[in-house]
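In: turn this into a model:
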Amino acid sequence: MPLNIDDLVAIDFHTHAEEPCCGPRDDGYDEFQAGMANYFKNPAGAQGMLPTVQETASYYRERKIACVIFPVDAERETGFRRYENEEVARIAAENTDIMIPFASIDPAKGRLGAREARRLVREFGVKGFKFHPTMQGFYPYDRSAYPLYEAIAEEGAITLFHTGQTGVGAGMRGGMGMRLKYSNPIHLDDVAADFPDMPIILAHPSFPWQEEALSVATHKPNVYIDMSGWSPKYFPPILIRYANTMLKHKMLFGSDWPAITPDRWLKDFETIDIRDEVRPLILKENARRLLKL
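Out: This next block holds a predicted model:
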């Protein structure tokens, strides 16, 4: 069953497929998820009860919210096997009324990764690709990532980059080896200039680099911002100001499920000073246009 956009309350542009598909969890994975759960005050993660992709589909269907869902390929840096892109895409294909599949490929996989990206778009209907520079340990402007970007751009897919501080490794010894420097949104400016026709989404309020994110999104027509990963009640005033004005057509609702639920995000979104005419743009219409739904 295809998406019925008109019946949807919103489109959540940032949901995670967390549970591994390939047997028992890897050593250290429980500790990693417990740290994330503590950071986000999410008891499900602390108790090892993260939702499966199918459970995620059911949750979103009940709420009439579509979701963009993806794994994160950070095998090289974390040692944790990735959730297979193909499996996430297959489950999304069984839930086409509510799910939009994205994938994730470590740019270090080079041409092999580029071939995988083309195959995922052509054979599995993947609409975009998630990158996490801090988890994947790379600067987005590194030319070694360009073969993968070229494949994504040529296939007409979307890119979504984590920006700003992360809950990954927060409070753990050495931050689990995660380095925040990779996720400054200014690093996406080169990518936006070199791939001007490839949509680029800066995920999250980009603490402590919020103004850099707003600058890039204002300057580059192909750059958007998703507002996931924070409760809206903590949004900085400058983000709300730009969301209401210059960037009202480039802001996207995202929750960061399962770390933050759409129930919590939407409840807090009602309390912040967003103009009435802008709310439907953020919640659904901007995503609808970007995804060409």
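In: switch to C-alpha atoms for all contacts and neighbour counts from now on
Out: Will do.
In: the helices in the stretch 51-200 of the chain, which residues?
Out: 53-63, 75-78, 85-93, 110-124, 133-136, 146-154, 188-194 (DSSP state H, counting those that start in this stretch).
In: identify the residues contacting the fifth one?
Out: Contacts made with helix 133-136 from outside it, assessed by C-alpha atoms under 8 Å, 6 or more residues apart in numbering, are listed as 73-78, 106, 139-140, 161-163, 168, 178-183.
In: quick one, what contacts residue 255?
Out: Neighbouring residues of residue 255 by C-alpha under 8 Å, 6+ apart: 12, 13, 14, 15, 227, 228, 229, 230, 261, 262, 265.
In: give me the next element, helix or strand, following the helix or strand containing the second one.
Out: Spelled out, that is residue 13. Element membership for residue 13 (DSSP states H and E) is strand 10-16. Proceeding N to C from strand 10-16, the next assigned helix or strand is helix 29-40, under DSSP H and E.
In: give me the helices and strands touching the next helix or strand after that next one, please.
Out: Beyond helix 29-40 in the direction of the C-terminus, DSSP H and E gives the next helix or strand as helix 43-46. Judged by 3 or more C-alpha pairs under 8 Å, 6 or more residues apart in numbering; DSSP states H and E, helix 43-46 is in contact with helix 29-40.
In: one more to put side by side:
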Amino acid sequence: MTIDLESVRAIDVHVHAEVSCHDPEDPVMAEFFDAASAYFKMPRERPKLPEIAALYREKRIAFCLFTVDCESNLGARRVSNYEVADFAAENADICIPFASIDPHKGKLGAREARDLVENHGVRGFKFHHILQGIDPADRVAWPLYEVIAEYGLPAIFHTGHSGIGTGMRGGGGLRLKYGQPILVDDVAADFPDMKIILAHPSWPWTDESLSMALHKTNVFIDLSGWSPKYFPPQVVRYANGQLRDKVMFGSDFPVIHPDRWIDAARDAGFREDVLPGIMKNNAARVLGLA
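Out: Predicted coordinates for the structure are as follows:
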């Protein structure tokens, strides 16, 4: 079974699997979840995968699902990529599996990536270099990027401020510099066959993301993590113009409920003829669904 584009009204390219159905919540991540819940004013209990699928199926929204592997930097056990992939296979009418592999894992990480793509149906990858504590252009990640590029798959790169760690002592030890979008520019230049999605409005470096998406055919932007009513004005301006085919809907669920994002987007200033691309059509092309 595959996603029927006619039956869904949107594609959310940014949904987190934060807790396993089989394993207890990791105690290291629990501290970050506590702080994030306070910062985002969201419930502390994280939804499990069946709850996420039920919500999105009810809303008729397809979604990309991923964990974040930050095992090397934080010592926090990730939710297994294989659990995410197996769950997506059981919910293939609505769920698109992405994987997350810590770039520090180098060639071993590249082996896992190839297995996930070839044998488990993974359709993309997610990086959060602030949590992973590494420059996106660190050459240790090149073997992993080479696999992603070989299959022409998309990779989502967190950019901008990190809500995770905000309000914690020393920001939880996280370094915001690794979220600067221009650090991904070397990756985009050296791997033109990898579709790069710069996640979030990238504040306080918003203009860097817009520039990169204008400059490079393989760079796109997802608008997750912020309510559209708070978007910097240039995001809406470029989405209505030169980047109308390059920006796409992402919620950052469970941080932001998809309904909340969609409701705010209607009043954010996006042109009516642009919204279908943002909500579904641009993502369908980038994900290879159309």
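In: related to what we said a few turns ago, ok, and what's touching the strand holding residue 13 of the first structure?
Out: With contacts defined as C-alpha under 8 Å, 6+ apart, strand 10-16 of the first structure is touched by 64-71, 226, 228, 252-258, 262, 283-284, 287-288.
In: what about the counterpart of residue 56 of the first structure in the second structure, neighbour count?
Out: Mapped onto the second structure by TM-score structural alignment, residue 56 of the first structure lines up with residue 52. Neighbour count for residue 52 of the second structure, taken as other C-alpha atoms under 10 Å: 19.
In: and residue 52 of the second structure, how close does it get to residue 80 of the second structure?
Out: 16 Å (C-alpha to C-alpha, to the nearest Å).
In: quick check: the residue opposite residue 279 of the second structure in the first structure once aligned vs residue 239 of the first structure, distance?
Out: In the first structure, the residue paired with residue 279 of the second structure according to TM-score structural alignment is residue 283. From residue 283 of the first structure across to residue 239 of the first structure, the span is 16 Å (C-alpha to C-alpha).
In: buried residues in stretch 178-190 of the first structure?
Out: 178, 179, 180, 181, 182, 183, 184, 185, 186, 187, 188, 189 (16 or more other C-alpha atoms under 10 Å).
In: where in the second structure does it fall?
Out: Taken onto the second structure by TM-score structural alignment, stretch 178-190 of the first structure occupies residues 174-186 there.
In: contacts for that stretch next, please.
Out: With C-alpha under 8 Å, 6+ apart as the test, stretch 174-186 of the second structure has contacts from 128-131, 133-137, 158-162, 165, 198, 202, 205, 208-209, 212.
In: the residues you listed in strands, which ones?
Out: The strands, defined by DSSP state E, take in 158, 198 from the contacts of stretch 174-186 of the second structure.
In: how close does the most centrally placed residue in the second structure sit to residue 181 of the second structure?
Out: Nearest to the mean C-alpha position of the second structure, counting by C-alpha atoms, centre = their mean, stands residue 14 at 4.2 Å. Residue 14 of the second structure is 17 Å from residue 181 of the second structure, where distance means C-alpha to C-alpha.
In: how about the aligned residue in the first structure for residue 119 of the second structure, what does it touch?
Out: Residue pairing (TM-score structural alignment): residue 119 of the second structure is matched to residue 123 of the first structure. If you count contacts by C-alpha under 8 Å, 6+ apart, residue 123 of the first structure has none.
In: if we use 10 Å, what do you get?
Out: When the contact criterion is C-alpha atoms under 10 Å, 6 or more residues apart in numbering, the partners of residue 123 of the first structure are 86, 89.
In: and it, how far from residue 242 of the first structure?
Out: 38 Å.
In: and for residue 189 of the first structure?
Out: Distance, residue 189 of the first structure to residue 242 of the first structure, using C-alpha to C-alpha: 18 Å.
In: go on, residue 107 of the first structure?
Out: On the measure of C-alpha to C-alpha, residue 107 of the first structure and residue 242 of the first structure end up 31 Å apart.
In: between those two, tell me which one has more neighbours.
Out: Higher neighbour count among residue 107 of the first structure and residue 242: residue 107, with 26 against 15, using other C-alpha under 10 Å.
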